[in-house]
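1. Sequence unavailable; structure follows:
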């Protein structure tokens, strides 16, 4: 299906009771048409920014995104910045509508940069986001088995060669799973995004949403392990 196949009145009716829209950039022309209609209807949009998508496929969607979720490969590919914290800052600078950008990092959990709300205090000296990230990593309790979250306060964050933004950085940890329990991670990213969508829909604060999403993704991994252990095939 292409946008010309769909009447805007029909699309508007389909979105009438939608409170949050999820798009991933596949069928990019149709996804963008849906996103534009949702934007007109003031419906927030979460974009799953996959590294396989080109700028032509994804750029328009990201410009309308309220929330951005991606995996660890996307930030550097999109910004040419190898460090994830600095790349996240650049992404929020490029897309000022985005309330946050979060990157999934597999066994290393996830990282989120959350934009401060309009009207909050901007009169602070900029702080290098790499220093903030390092201080948060030191606060992570490596003895915790279950997912947790550490967060900076809201502050003006900057990176070398970039502007600055009033935001806070959060690191979510993943559940500690023995290597023998890691059989197939297929579906973990989708599970993480599903949990984020649930968190947004229920107004869950990021400090709770990130550990929750990591836990849901971990449950998918362990379910795959249980299936393999009992002799059932796992299909990608």
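-> Yep, it's here. Fair warning: this is a prediction, and the values are worked out from it, not measured in the lab.
2. make it CA atoms for all contacts and neighbour counts henceforth
-> Fine.
3. So which residues of the protein form strands?
-> Assigned by DSSP state E, the strands in the chain fall at 21-23, 45-49, 67-71, 100-104, 110-115, 127-128, 149-151, 155-158, 164-172.
4. how much does the longest one deviate in direction from strand 110-115?
-> I take that to be strand 164-172. Interaxial angle, strand 164-172 versus strand 110-115 (axes from the mean of the first three to the mean of the last three CA atoms, to 10 degrees): 150 degrees.
5. adding another structure so you can compare the two:
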């Protein structure tokens, strides 16, 4: 993965791979291990998805940008913005526009998206223990190696080291990352799907990733891609099995496939 341009992970992967105790710190540690990646998306199930974009526009001096923890951005800024948007719509009795109609007739609304205003220098939370994280990551690598029948190559499952420790492998650290990881953060909610319409979540993650690839291939803005992916994953959950619930293009609102949301 060290040379990957784009990364999509499940919720548990960053913590398993990096050994970080908190998800926000784990996302940062994952991004630092993968300096070639233009962006990193982490899905979080019913909590939505987090997008970390980099690098900032050419000519940006990282030292002039505000420094904040990713945890603070997600919990104190973007999370409340999403909640306010959803609560406001509910209070006004306004139903979200139908973004998809499943084969069984379930109407699905697109979720909300909130992003930081520009790029920020992202910091780890206070009290983080890098040594403990390293031990946890090593243990996870050993478990992964054993599960894959490759117990003597645990180091190959750890990936490149943290940029903070100066132990990157394969790809040189981008200058835009120093003196700290610089990124733009977007938080996307799940799609608006009635709880009683959920039949089977098998394949929801793959549906999400496939939709992200569609957005990447067609040039959709990343926030719009997140909304599309959430809707497709939700539609899949309305049917039993990994494939039956997947929508066709005709089931999706045209605006969802050609969105100009940024």
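-> Received it, and whenever you're ready, just let me know what you need. If you're wondering where the values come from, they're calculated on a predicted model, not measured in any experiment.
6. sorry, back to before: could I get the strands of structure 1 in CSV, plus columns for mean neighbour count and distance to residue 88 of structure 1?
-> Listed next are the strands of structure 1 as CSV, based on neighbours: other CA atoms under 10 Å; distance: least, CA to CA, whole Å:
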stretch, mean neighbour count, distance to residue 88 of structure 1
strand 21-23, 18, 19
strand 45-49, 25, 12
strand 67-71, 21, 10
strand 100-104, 25, 7
strand 110-115, 24, 7
strand 127-128, 16, 13
strand 149-151, 22, 15
strand 155-158, 23, 11
strand 164-172, 23, 10
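7. quick one: contacts for the residue nearest the centre of structure 1?
-> With distances taken as CA atoms, centre = their mean, residue 69 lies nearest the centre of structure 1, 2.2 Å away. Going by CA atoms under 8 Å, 6 or more residues apart in numbering, residue 69 of structure 1 touches 46, 47, 48, 49, 101, 102, 103, 104, 193.
8. Alignment lookup: the fourth one to structure 2.
-> Same thing as residue 49 of structure 1. Here residue 49 of structure 1 stays unmatched in structure 2, going by TM-score structural alignment.
9. repeat for the last one
-> With TM-score structural alignment defining the correspondence, residue 193 of structure 1 maps onto residue 209 in structure 2.
10. Now for its match: which residues touch it?
-> Residue 209 of structure 2 neighbours (CA under 8 Å, 6+ apart): 8, 229.
11. where do the helices sit along structure 1?
-> Listed in chain order, the helices of structure 1 (DSSP state H) span 8-14, 28-40, 55-64, 74-79, 84-94, 129-139, 188-201, 206-229.
12. Please name every helix or strand in contact with the third one.
-> Contact partners of helix 55-64 of structure 1 among helices and strands, from 3 or more CA pairs under 8 Å, 6 or more residues apart in numbering; DSSP states H and E: helix 28-40, strand 45-49.
13. Same check on the shortest one?
-> Counting contacts by 3+ CA pairs under 8 Å, 6+ apart, the secondary-structure elements packed against helix 74-79 of structure 1 are helix 84-94.
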